[in-house]
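> sequence first, predicted coordinates after that:
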Amino acid sequence: MKLYYHPLSGHSHRVRLFLGLIGAGHDLVEVDLSTGAHKKPEFLALNAFGQVPVLDDDGTIVTDSNAILVYLSKKLGLGDWLPETPVAAAAVQKWLSVAAGQVAYGPAAARLVTVFGAPFRPEEVITRAHALLAVVEAELSSRDFIAAALPTVADVALYSYIARAPEGNVDLQAYPKVRAWLARIEALPGFVEFRRTPVGLAG
């Protein structure tokens, strides 16, 4: 397998983290976003949206970080990471949708302001981030992981941007259960750290 990624992309890190946790061998191909490599014809042939990550599994091309998590789980038969029972599958899917929605428009957007200079309104995206974190904090009051008693791809999808939320000036101190959850993920065998950037509250 070959993963096209960028080291500061939380979406890329999602997939790198999962590949590490499941012990799947792969090669990394860094896509230089600063030079617009993701918008050049050769990369657009892999992903017409011009986004990382992209997984090339021996010629099978899978785009979108959450789709890649699902693909790997299904292909490798990882029912613990992506459960099949209706209730459990729905619980995981809900949080994959949150990762693509509230996470993307909250902590991920706040970090895009400080790391990449994105033109979002900081007060707006930081407020969204705290609204999300309050919900996650409450969810974690009754279990160790976000969708089940054990880690699933839902935890993988949420981890990267919540872990680096302070880089976007989103303080995690008011969320002890969130911080404990991050530590539990970081203690899992095969964990892959998301590169830190000294900006925002992390500066």
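Sure, I can see it. Residues are numbered from 1 along each chain as shown.
> for the rest of this, base every contact and every neighbour count on C-alpha atoms.
OK.
> can you show me the strands along the protein?
2-5, 27-30, 54-57, 60-63 (DSSP state E).
> quick one: contacts for the residue lying closest to residue 22 once chain neighbours are set aside?
Counting by Cα to Cα, 6 or more residues apart in numbering, residue 22 lies nearest to residue 190, which is 7.2 Å off, once chain neighbours are set aside. Neighbouring residues of residue 190 by Cα atoms under 8 Å, 6 or more residues apart in numbering: 17, 20-23.
> next one: residue 50
Residue 50 neighbours (Cα under 8 Å, 6+ apart): 38-39, 43-44.
> next: residue 125.
Neighbouring residues of residue 125 by Cα under 8 Å, 6+ apart: 105-107, 109-110.
> most surrounded residue in the contacts of residue 50?
residue 38 (24 neighbours; other Cα atoms under 10 Å).
> apart from its chain neighbours, what residue comes closest to residue 105?
residue 125 (6.5 Å).
> can you lay out the strands of the chain as CSV showing distance to residue 115?
Putting those into CSV (distance: least, Cα to Cα, whole Å) gives the following:
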stretch, distance to residue 115
strand 2-5, 16
strand 27-30, 18
strand 54-57, 22
strand 60-63, 23
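> this is the comparison structure:
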Amino acid sequence: MKLHHYPLSGHAHRAVLCLSLLGVEADLVEVDVPNRGHKTPEFLKLNPFGQIPVLEDDGVVVNDSTAILVYVATKFGRTDWLPDDLPTRAKIQKWLSVAAGEIAYGPCAARLITVFGADFRAAEVIARAHRILKLIDDELSTHPFIVGDGPTIADIALYSYIVNAPEGNVDLSPYPHVGGWLARIEALPGFVGFRKTPAGLAA
């Protein structure tokens, strides 16, 4: 199993964190994103979208971060991270969609401005980040992890861009339940952190 990643990508960190938390061994291949290594003909054969991460597993190529989480948990039968019961799976899928939607266009986009110089409207994406963080904080007021008492791949999908949201000038201090949740994830065996940059509020 081989994972193509980039240390400053939250999408890639989701995959790295998943493999580590689930105890799955994989070769980590760093893609030279600053020099457009993700746009080379060789890489585009793996992912025509030219995005990271990409997981290669014995001829199977998975080239979406949340799809990688589902693939890894399912392949190794980790029903502790992706339970079989439909109500819980539906909740997990909802939060995977949030990670690909509100998180991507909120805290992720805000960080892309400060770390990578992306052309987004800062006030708009920061406001969007605070809206979803308030909803997540409310959700976490009733249970320790996003869908219940134990961690799932939904927590992995949400973690990276929330923990580094201050790099995009998104203040996490108004969300105490989010802060506690981040600490609980970081206390899990196998946790690996997301590389930080001196940007935004973290400067």
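All right, it came through fine. Quick caveat, the model's predicted, so the values are computed rather than measured.
> quick check: TM-score for this pair?
The TM-score (TM-score structural alignment, normalised by the length of structure 1) is 0.99; 203 aligned residues with a Cα RMSD of 0.6 Å.
> of the contacts of residue 190 of structure 1, closest to residue 100 of structure 1?
Using Cα to Cα, residue 17 is the member of the contacts of residue 190 of structure 1 that lies nearest residue 100 of structure 1, at 17.0 Å.
> how many residues are close by the closest residue to the closest one other than its chain neighbours?
Leaving aside its sequence neighbours, residue 17 of structure 1 sits nearest to residue 192 (Cα to Cα, 6+ apart; 5.1 Å). By other Cα under 10 Å, 18 other residues sit near residue 192 of structure 1.
> the one 10 residues further on too?
Residue neighbour count, defined by other Cα under 10 Å, stands at 15 for residue 202 of structure 1.
> count of neighbours near the residue nearest to it when sequence neighbours are not counted?
Once flanking residues are discounted, residue 202 of structure 1 sits nearest to residue 167: 5.2 Å by Cα to Cα, 6+ apart. By the criterion of other Cα under 10 Å, residue 167 of structure 1 has 26 neighbours.
> contacting residues for the closest residue in space to residue 139 of structure 2 that isn't next to it in sequence?
Distances taken as Cα to Cα, 6+ apart put residue 146 closest to residue 139 of structure 2, at 6.8 Å, once the chain neighbours are dropped. Taking Cα under 8 Å, 6+ apart as the contact definition, residue 146 of structure 2 lies against 136, 139-140, 152, 154-155.
> mind running it again at 10 Å?
91-92, 95, 136-137, 139-140, 152-156, 158, 178, 181 (Cα atoms under 10 Å, 6 or more residues apart in numbering).
> distance of it from residue 3 of structure 2?
Applying Cα to Cα, to the nearest Å, the value for residue 146 of structure 2 to residue 3 of structure 2 is 26 Å.
> please apply the same query to residue 80 of structure 2.
The gap separating residue 80 of structure 2 from residue 3 of structure 2 is 23 Å, by Cα to Cα.
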